[in-house]
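Undergrad: Please find the sequence and the predicted model below.
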Amino acid sequence: MTTSGLGPRRGPEFHIPREPERTTRGAGAYDSRDGKVRLAGRRRWPWYTGAAVLVAAVAVATGVVVGGGSEPEAVPRAPVVAGDLVDVADRVRQGVVSVRAGRASGTGFVIDREWHVLTNHHIVEGAGEVSVTAPDGSRVAATLVGSDEDSDLAVLRIEAVPSLVALPLGSSAAVRVGEQVLAVGSPLGLSGTVTSGIVSAVDRRVRIGGERQDALQTDASINPGNSGGPLVNARGEVIGVNTAIATFEGGGSIGIGFAIPIDRAADVAERIVD
């Protein structure tokens, strides 16, 4: 398996032993010449596995555990975070922009009131002119403040766009596996696209930029053009920067995407701005 940015085939690489037929591509700049997507096969499970799952589900639903004791015990229930994802998606989209850098395109999002936009390095790398398009369709020139190839992050600065808002940054250290998330970006040039999923892993080791680093793994659909876009939690807080995906034979999303944790991304962005 290999990984690369969601765009030109120059993104990070990721290898998993004994699965050479799988490839991964970063979530970088959109290129219309991308290959086809192949679906993974299905695995059949024995009937008794389904029966065991059914029994476990009934136990959880009734709030008891069947065991050797004489009295049933209450099952601890995880707190449920209520949130209107429609409202969250609407709010987050107001801070996300499409990024155009030469022939490459991707996504970015506003991170402060100084109109700084965080995106991926591989989108703006080597580009002479960079511009961003806001959700209302207004397009403005962007200045490259700086970038970090090793972390695959870059910061742009734009003139004030009244319709844009800065997105609140969460804490990737507090992210838990199974947490519901939304990915917002411009896959295949389709700006303002929102996809949903969960956090699949919080410490997946992949090659991003010039080094191997821990990344958040998600099954939210991410494709070329999503690079640089935010991965947000159910409260609308950014917890990661979508950067790479796993694919079969260079195709599109197969439900394995990777995001740079926002704690690390925010530190890099602050260092670039300073």
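TA: Good, I have the coordinates.
Undergrad: alpha carbons only for contacts and neighbour counts from here, please
TA: Noted.
Undergrad: Where do the helices of the stretch 51-200 of the chain begin and end?
TA: Secondary structure of the stretch 51-200 of the chain by DSSP state H, counting those that start in this stretch: the helices cover 85-93, 121-124.
Undergrad: Number of residues surrounding residue 23?
TA: Counted with other Cα atoms under 10 Å, residues neighbouring residue 23 total 21.
Undergrad: Okay, one more to line up with it:
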Amino acid sequence: MSPGDPENPADPEDEEIRRLVLEAQREALLKERTEAAPRRGPSLGTKAMIWIISLTMVVSTFAFVLELFPLSAVDFLRTSAQLSQQETVQAQKESVVSVVTPDGSGTGFIISEDGTILTNHHVIDGYDRVSVVLPDDRRFMADVTESYPESDMAVLEAEDESGLPSLELADAYRLQEGDPVTFIGNPLSFRGVANKGKVIGPVRVSGMEEPVIMMEAPVYRGNSGSPVLDAEGLVAGIVFATLNHEVEGTVGLFVPVDELYRQRRDNE
């Protein structure tokens, strides 16, 4: 009778052994074929696609960085690092603050040790109370006590502060064309960036009652409210905007300190 005859059944153990042997042979043969076959890497087309995707990602990232920080902005960081080595500039930076509202932030600077702060009107526009951040990250609240939208200037008063570092205002604007200036602010999300420029001269701009001053200097978004300092370290004005001038090109604009004195006299 054959092993499969139901009247003479095969030994189950023999059948199991036979099955295991055949399975082991199949596995060995499959392993031998797999090891003998050469490993194939990505095809040329696949490699090319990977390179294209990688290159696209690099270009996109570089373009995004350029959108945030133009190449010309790199020089102003280098200049700031050089200026910041001077003890005078280091001391001046201690008085420059960030003025923060729910709409964003700008620059301001302390002009009295009890916390009087000068900034732009457009930085605090719409708010009577704002947050102030010192260079050491200490924060306090300040009230808007003077507001001069026609000169884009505002004065803040801190609560219960004393002994703060401060800058001194010049008693009058005396700068001439070509005079050097420095200014310190918080441009392009950086903080306490010092930079330099030179005076060009007065210009009339829309929305301002009196002429403002053009300067050849790298002014960027966030510099609004930066103090403009003369060679003696006195505040000669306050940065408020840039202008694409038909002759001078792109220039920074600042309101001369005289305008603060005039506004205060007119509002007494």
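TA: Alright, I've got the coordinates. Treat the numbers as computed from the prediction; the structure is a model and nothing was measured.
Undergrad: TM-score of the superposition?
TA: Scored against TM-score structural alignment, normalised by the length of the second structure, the superposed chains reach a TM-score of 0.62; 189 aligned residues with a Cα RMSD of 3.0 Å.
Undergrad: Strands of the stretch 151-268 of the second structure, residue ranges please.
TA: Ranges of strands in the stretch 151-268 of the second structure, per DSSP state E, counting those that start in this stretch, are 153-158, 180-185, 193-203, 212-216, 227-229, 235-245, 249-256.
Undergrad: in a helix, that's where residue 58 of the second structure is, yeah?
TA: Yes: secondary structure assignment places residue 58 of the second structure in a helix (DSSP: H, G, I helix; E, B strand; the rest coil).
Undergrad: Neighbours of it, how many?
TA: With other Cα under 10 Å as criterion, residue 58 of the second structure counts 12.
Undergrad: same deal with residue 173 of the first structure?
TA: Residue 173 of the first structure has 12 neighbours, counted by other Cα under 10 Å.
Undergrad: how near is it to residue 91 of the first structure?
TA: Distance of residue 173 of the first structure to residue 91 of the first structure, given as Cα to Cα, to the nearest Å: 23 Å.
Undergrad: List the buried residues of stretch 104-118 of the second structure.
TA: 105-112, 114-118 (16 or more other Cα atoms under 10 Å).
Undergrad: Run through the residues that contact residue 85 of the first structure.
TA: residue 234 (Cα atoms under 8 Å, 6 or more residues apart in numbering).
Undergrad: most tightly surrounded among the strands of the stretch 151-268 of the second structure?
TA: Scoring those by mean neighbour count under mean count of other Cα atoms under 10 Å gives strand 227-229 as the most buried, with a mean of 27.
Undergrad: what's the average per-residue distance for that one once overlaid on the first structure?
TA: Aligned to the first structure and superposed, strand 227-229 of the second structure gives a mean residue distance of 0.4 Å (mean Cα distance after the TM-score superposition for the first structure).
Undergrad: Give me the distance between the aligned residue in the first structure for residue 219 of the second structure and residue 122 of the first structure.
TA: Counting by TM-score structural alignment, residue 219 of the second structure corresponds to residue 222 in the first structure. Using Cα to Cα, residue 222 of the first structure is found at 16 Å from residue 122 of the first structure.
Undergrad: hang on, the earlier thing: switch the strands of the stretch 151-268 of the second structure over to JSON lines; also include distance to residue 30 of the second structure.
TA: Converted to JSON lines, the strands of the stretch 151-268 of the second structure look like this (distance: least, Cα to Cα, whole Å):
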{"stretch": "strand 153-158", "distance to residue 30 of the second structure": "81"}
{"stretch": "strand 180-185", "distance to residue 30 of the second structure": "72"}
{"stretch": "strand 193-203", "distance to residue 30 of the second structure": "69"}
{"stretch": "strand 212-216", "distance to residue 30 of the second structure": "77"}
{"stretch": "strand 227-229", "distance to residue 30 of the second structure": "79"}
{"stretch": "strand 235-245", "distance to residue 30 of the second structure": "75"}
{"stretch": "strand 249-256", "distance to residue 30 of the second structure": "74"}
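Undergrad: List just the one of those strands that sits closest to residue 32 of the second structure.
TA: Closest approach to residue 32 of the second structure among the strands of the stretch 151-268 of the second structure is made by strand 193-203 (68.3 Å; Cα to Cα).
Undergrad: just the angle between the closest one and strand 180-185, please?
TA: 120 degrees (axes from the mean of the first three to the mean of the last three Cα atoms, to 10 degrees).
Undergrad: Now do strand 193-203 of the second structure: distance to the chain's middle.
TA: 21 Å (Cα atoms, centre = their mean, to the nearest Å).
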